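Participant: The sequence and its predicted three-dimensional model are supplied below.
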Amino acid sequence: MQIKLVILDRDGTINRASDEFVKSPEEWHPLPGALEGISRLNHAGFHVVLATNQSGLGRGLFDMAALNAVHAHMLKSLAAAGGRIDAIFYCPHAPGEGCACRKPAPGLLQQIQERYGIDLKGVPYVGDSLRDMQAAHSAGCAPHMVLTGRHPDLQAPSFPIGFPPDTQVHADLGAFVDHLLGDATDRDKTS
């Protein structure tokens, strides 16, 4: 039996994104309802994993200690809301480094697939940017866009060029969770 998995982007999906990068715990601010949404996923039996570009490392804007401090703060805040993130996968490279892990490349998602030994076909990937949706599509995930980050005005079905046609749009992470758990409840009622 395959585990129930949801993959999330971080900045703009769980917490407020910043053009200046999130460089310290003090700069990390959860989006309304995001922590509660993750907790609801956990309580419904889903494992939640992060796949996040952290090019501030490659750009020299913060170091590993700072990134670890931000993630420790995020995990502590999430635990206080009754939730957890099972693993954090991140790309430390700057945009010009040509790595295979920086989204829109699917490398981070392939790492998740290898770590968990599962097929990602249909696994929900939730993010706030075109590159998130492209990475999700390339890895076979179901792309879910939230409007809390880089594309607040995006409206289905008239996606801009480059968006996978199967992208589903949600107001925020909580609305995605409502959608996913509503679908799961509907499936349970019919089986």
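Facilitator: Arrived safely.

Participant: Every contact and neighbour count from this point should use C-alpha atoms.
Facilitator: Fine.

Participant: Quick one: the helices in this structure, in order.
Facilitator: Ranges of helices within the chain are 34-43, 55-58, 64-80, 107-116, 130-139, 173-190, based on DSSP state H.

Participant: Which one of the ones you listed lies nearest to H93?
Facilitator: With CA to CA as the measure, helix 55-58 is the member of those nearest H93 (4.6 Å).

Participant: Leaving out the residues flanking it, which one is nearest to A87?
Facilitator: Counting by CA to CA, 6 or more residues apart in numbering, A87 lies nearest to V49, which is 5.0 Å off, once chain neighbours are set aside.

Participant: ok, the one you found to M145 distance?
Facilitator: Using CA to CA, to the nearest Å, one gets 16 Å for the distance from V49 to M145.

Participant: got another, please set it beside the one above:
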Amino acid sequence: MTNTTKYNYLFLDRDGVINIERPNDYVKNRDEFIFTDGALDAITILSKKFEYIFIITNQRGVGKQVMSLVNLADVHNYMLTEIKKAGGNISEIYFCTDTDSTSINRKPNIGMGFKAQFEFPQVDFRHSIMVGNSKSDIEFGNKLGMYTVLVGDKYDKKDKIYKSVNAYYENLYKFAQNL
């Protein structure tokens, strides 16, 4: 990153960034939650560099009744426990279970960002980074004026998404290494 702006706040998508995404499916329970390569190490590194780290995740599977809020809480508790054991820290998790794409809280809409800012008033989106693996993550970050980082291999290298991001890395660990 050659930008001279000081970034204090990190927003991370979950599926495809922290854990392996299940194509055409949902992480419905703890057994299906598998960290991406280097994610635990990455969050440990990032926890030393950012004042706050937020997870911002759409969880439509709950709204579709494919899984319950209890299942989601169990997955998140497992994830947070493993992150803490590795030396990392997550300030808060925000999730949207709505199935309607017009919901203010469903990415790419920005409701979850404002929830974070309401609970942590010092958050300034101009001093925030959004890391995601999908167009909705990047659009969310761009709408709020964040520095946006795409990770993963979801899109062909010629896809126009690469023109709407500030940076691209193979995964969260590569991003953390390059800060």
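Facilitator: That came through, no problem. What you see is a predicted model; the values in this text were computed from it and never measured.

Participant: Just tell me what G107 of the first structure corresponds to in the second structure.
Facilitator: Using TM-score structural alignment, the partner of G107 of the first structure in the second structure is G111.

Participant: Near its match, how many other residues are there?
Facilitator: By other CA atoms under 10 Å, the residues close to G111 of the second structure number 17.

Participant: residue contacts, the nearest residue to it once chain neighbours are set aside?
Facilitator: Sequence neighbours aside, N105 is the residue nearest to G111 of the second structure in space, at 4.1 Å (criterion: CA to CA, 6+ apart). Listed by CA atoms under 8 Å, 6 or more residues apart in numbering, the contact set of N105 of the second structure reads C96, D98, G111, M112.

Participant: Map the residue nearest to A87 of the first structure across to the second structure for me.
Facilitator: Per TM-score structural alignment, V49 of the first structure is aligned with F54.

Participant: Enumerate every residue touching that match.
Facilitator: Here F54 of the second structure is in contact with Y9, L10, F11, L12, I90, S91, E92, I93, Y94, A116 (CA under 8 Å, 6+ apart).

Participant: What of G182 of the first structure?
Facilitator: Per CA under 8 Å, 6+ apart, neighbours of G182 of the first structure: none.

Participant: Same check on A142 of the first structure?
Facilitator: Contacts of A142 of the first structure (CA under 8 Å, 6+ apart): K121, G122, V123, P124, Y125, A136, D166, T167.

Participant: if we go to 7 Å?
Facilitator: A142 of the first structure makes contacts with G122, V123, P124, Y125, A136, as judged by CA atoms under 7 Å, 6 or more residues apart in numbering.

Participant: And S47 of the second structure, by the same measure?
Facilitator: Applying CA under 7 Å, 6+ apart, we find S47 of the second structure in contact with G88, N89.

Participant: How much space separates it from V165 of the second structure?
Facilitator: 23 Å.

Participant: cool, T44 of the second structure as well?
Facilitator: 24 Å.

Participant: repeat for A42 of the second structure
Facilitator: 20 Å.

Participant: One more: K48 of the second structure?
Facilitator: From K48 of the second structure to V165 of the second structure the distance is 24 Å (CA to CA).

Participant: The match of G107 of the first structure is in contact with I104, isn't it?
Facilitator: Yes - in this structure, G111 of the second structure is within contact of I104 by CA atoms under 7 Å, at 5.0 Å.

Participant: Which residue in the first structure aligns with E139 of the second structure?
Facilitator: Residue pairing (TM-score structural alignment): E139 of the second structure is matched to Q134 of the first structure.

Participant: what about the residue nearest the centre of the second structure, distance to T44 of the second structure?
Facilitator: By CA atoms, centre = their mean, the second structure has its centre lying nearest to D13, at 1.5 Å. Distance from D13 of the second structure to T44 of the second structure, counting by CA to CA: 16 Å.

Participant: Ok, N166 of the second structure next?
Facilitator: Taken as CA to CA, the span from N166 of the second structure to T44 of the second structure is 23 Å.

Participant: which of these two has more neighbours?
Facilitator: Using other CA under 10 Å, the more surrounded residue of N166 of the second structure and T44 is T44, with 21 against 16.

Participant: And the more buried one? What does it align with in the first structure?
Facilitator: So T44 of the second structure corresponds to S39, using TM-score structural alignment.

Participant: list the contacts for the closest residue to its match other than its chain neighbours?
Facilitator: By the measure of CA to CA, 6+ apart, the closest residue to S39 of the first structure outside its immediate chain neighbours is G83, 3.8 Å from it. Neighbour list for G83 of the first structure: I38, S39, N42 [criterion: CA under 7 Å, 6+ apart].

Participant: Using CSV, please lay out these together with distance to A175 of the first structure.
Facilitator: Below are those laid out as CSV (distance: CA to CA, whole Å):
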residue, distance to A175 of the first structure
I38, 11
S39, 14
N42, 16
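
Participant: Please name the nearest non-neighbouring residue to G33 of the first structure.
Facilitator: In this structure, G33 of the first structure finds its nearest non-sequential neighbour in G174, 5.7 Å apart by CA to CA, 6+ apart.

Participant: From G182 of the first structure, how far off is the one you found?
Facilitator: Distance of G174 of the first structure to G182 of the first structure, given as CA to CA: 12 Å.
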